[in-house]
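Sequence first, then the predicted structure:
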Amino acid sequence: MQTAMQTHESKLVLSTPDHFHIILIDDIVSCNEVNSKTTVTLQNGEQYSVDLTLDKMRQKINREDFFQPQDNCLINGQYVNKLQRIEKPELLLENGQVFSISPGRKDEVLRFLNKITRIQI
């Protein structure tokens, strides 16, 4: 179990009893909070569970390309492949993760999408 986290420029340091895991913020695909612990999923599939709330994790990451489609998750927009608009709004990520968009977070997702250059067909 990870016990602490520090930031340095574009990296995070996750510390475990035996190791310091130095990860690039760009490699973070998603962060999910359950019971005040956040699981960080990386591009290579590795996961780390840290004793940090999602709010504190977001403060540590502090990047505009991360956004919250739900109260309990933080997504790196670099890994979003699709946004399903019909029926149930969902985000599909490159690694196969699917996150529904809560009505209260719809505006945050739209703000993120507005930052991306769009070509309409």
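Yep, it's here.

When you work out contacts or count neighbours from here on, use the C-alpha atoms and nothing else.
Will do.

Which residues are in contact with the residue lying closest to S30 once chain neighbours are set aside?
The shortest distance from S30 to any residue that is not its chain neighbour, by CA to CA, 6 or more residues apart in numbering, is 4.6 Å, and that residue is I75. Each residue near I75 by CA atoms under 8 Å, 6 or more residues apart in numbering is listed here: V29, S30, C31, F66, F67, Q68, P69.

And for E90?
With contacts taken as CA under 8 Å, 6+ apart, E90 has the following neighbours: L83, Q84, V98, F99, S100, I101.

ok, now how distant is the last one from P69?
Using CA to CA, to the nearest Å, we find I101 at a distance of 5 Å from P69.

on that earlier part again, which SSE is the residue nearest to S30 in?
Secondary structure here is read from DSSP states H and E; on that basis I75 sits in strand 73-76.

Just give me how far that strand sits from the chain centre.
When distances are taken as CA atoms, centre = their mean, to the nearest Å, strand 73-76 is centred 2 Å away from the chain's centroid.

Got another one to weigh against that:
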Amino acid sequence: MMEKKKVVIIDDEANIRELNRHLLLDNFTDVDVVGEADCVDDAVKVIELTQPDIVLLDIEIKGGTGFHVLQRLRPYSFKLIFITAFNQFAIKAIKFSALDYILKPVNEFEFVEAISNALKRIDEANDEAQVDNFIAHYGKDEQRKKMVLRTSDSMHIIEINDIMYCKSDNSYTTFYIKDQKEIVVSKGIKEYAELLEEYRFIRPHQSYLVSLDYIQRIDKSDGGFIILNNGKEIPVSSRRKQSLLQLLDQL
């Protein structure tokens, strides 16, 4: 008989802890909730005592934050899933770091998906590098503009400034990185367009996302193309052409 995976729930709302516990027990026969806590000190104690495989961790808890819990437990070996009420900065930071999260109010489908992902990754290296990146983005550390890209078989931590452009292929996005081979991730380009818009990225075509830093010129013939400094031609859609030209004129 396979040993059950151990889960700890850290949240300062008792009703959320209860809901998460019921969702786990109703949807996963191979997990066991071995502990709960609502504050930093108790969270550290219960995690050290139970050595869980997965921790559901609220960002804002009594006595501090989930980050304080993680700092006191390093190095840790569990899979981490953040629980958070909608917070634009937190969600962006989590996505930049390719971490799993559950948004309050909890949606059962999203909950099951996050737990399933964590269970699949139990044997992978832990999430410390991703958490470091999350904290840097959440704290708006301007010295650390990095992004975590998780593929089917590995994890890449890249400098945002090294991303030349991205290309969409339905539900997949290929990142073309300066001086590196491309990286293919199983997420649509729309999510990355929203994440990277504040880092001088534009979307000249529904299938492309381009860094302004690598644009050499615009060729207005044949409907319009962006020419990157490596010679790559990126098409410009007719409906985006005028706004793109106006944007480049302002630079």
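Nice, thanks for sending it over. Computed from a prediction, not measured in an experiment: that's the story for all the values here.

Superposing both, give me the TM-score.
Put the two chains on top of each other and the TM-score (TM-score structural alignment, normalised by the length of the first structure) is 0.80; 112 aligned residues with a CA RMSD of 1.9 Å.

What segments of the first structure are strands?
With DSSP state E applied, the first structure shows strands at 4-8, 11-15, 20-24, 28-34, 37-42, 47-50, 66-70, 73-76, 80-84, 90-93, 98-100, listed in chain order.

What is the mean deviation of the third one from its aligned residues in the second structure?
Plainly put, strand 20-24 of the first structure ends up 1.0 Å away from its match in the second structure on average once the two are laid over each other (mean CA distance after the TM-score superposition for the first structure).

Take the contacts of I75 of the first structure and lay them out in TSV including distance to D51 of the first structure and neighbour count.
Formatted as TSV, these follow (distance: CA to CA, whole Å; neighbours: other CA atoms under 10 Å):
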residue	distance to D51 of the first structure	neighbour count
V29	18	24
S30	16	24
C31	12	24
F66	20	21
F67	20	19
Q68	19	24
P69	21	24
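
wait, isn't L23 of the second structure in contact with E108?
Yes - here L23 of the second structure lies in contact with E108, judged by CA atoms under 8 Å, at a distance of 7.2 Å.

Map L91 of the first structure across to the second structure for me.
In the second structure, the residue matched to L91 of the first structure (TM-score structural alignment) is I226.

what number of residues lie near its match?
Residues contacting I226 of the second structure under the criterion other CA atoms under 10 Å number 21.

dump the residue contacts of it.
By CA under 8 Å, 6+ apart, the contact list for I226 of the second structure reads I215, Q216, R217, I218, D219, E233, I234, P235, V236.

Which one, of the strands of the first structure, ends up nearest to R111 of the first structure?
Closest approach to R111 of the first structure among the strands of the first structure (CA to CA): strand 66-70, 9.3 Å.

The residue nearest to S30 of the first structure maps to what in the second structure?
Under TM-score structural alignment, I75 of the first structure pairs with V210 in the second structure.

Quick check: its match vs D222 of the second structure, distance?
As defined by CA to CA, V210 of the second structure lies at a distance of 19 Å from D222 of the second structure.

list the contacts for the residue of the second structure most remote from its centre?
Largest separation from the mean C-alpha position in the second structure: S221, at 38.3 Å (CA atoms, centre = their mean). Remark: with contacts taken as CA under 8 Å, 6+ apart, S221 of the second structure is in contact with nothing.

That one and V236 of the second structure: what is the separation?
Counting by CA to CA - S221 of the second structure and V236 of the second structure are separated by 11 Å.

got it, and R17 of the second structure?
In terms of CA to CA, R17 of the second structure sits 49 Å off from V236 of the second structure.

higher neighbour count, these two?
Between R17 of the second structure and V236, V236 has the larger neighbour count (other CA under 10 Å), namely 24 against 19.

ok, so what distance separates the alignment partner in the first structure of the more buried one from N44 of the first structure?
Residue pairing (TM-score structural alignment): V236 of the second structure is matched to I101 of the first structure. With the distance defined as CA to CA, I101 of the first structure ends up 24 Å from N44 of the first structure.

Quote the end-to-end distance of stretch 181-191 of the second structure.
The first residue of stretch 181-191 of the second structure is 22 Å away from its last residue (CA to CA).

Likewise for stretch 97-114 of the second structure?
15 Å.

OK, contacts around V98 of the first structure?
For V98 of the first structure, the contact set (CA under 8 Å, 6+ apart) comprises E90, L91, L92.

Please tell me how far it sits from T16 of the first structure.
Applying CA to CA, the value for V98 of the first structure to T16 of the first structure is 28 Å.

same check, this time on K56 of the first structure
To T16 of the first structure, K56 of the first structure is 18 Å away according to CA to CA.

quick one: which of the two has more around it?
Neighbours were counted for K56 of the first structure and for T16 using other CA under 10 Å; T16 has more, 16 against 11.

I'm done for today, thanks for sticking with me.
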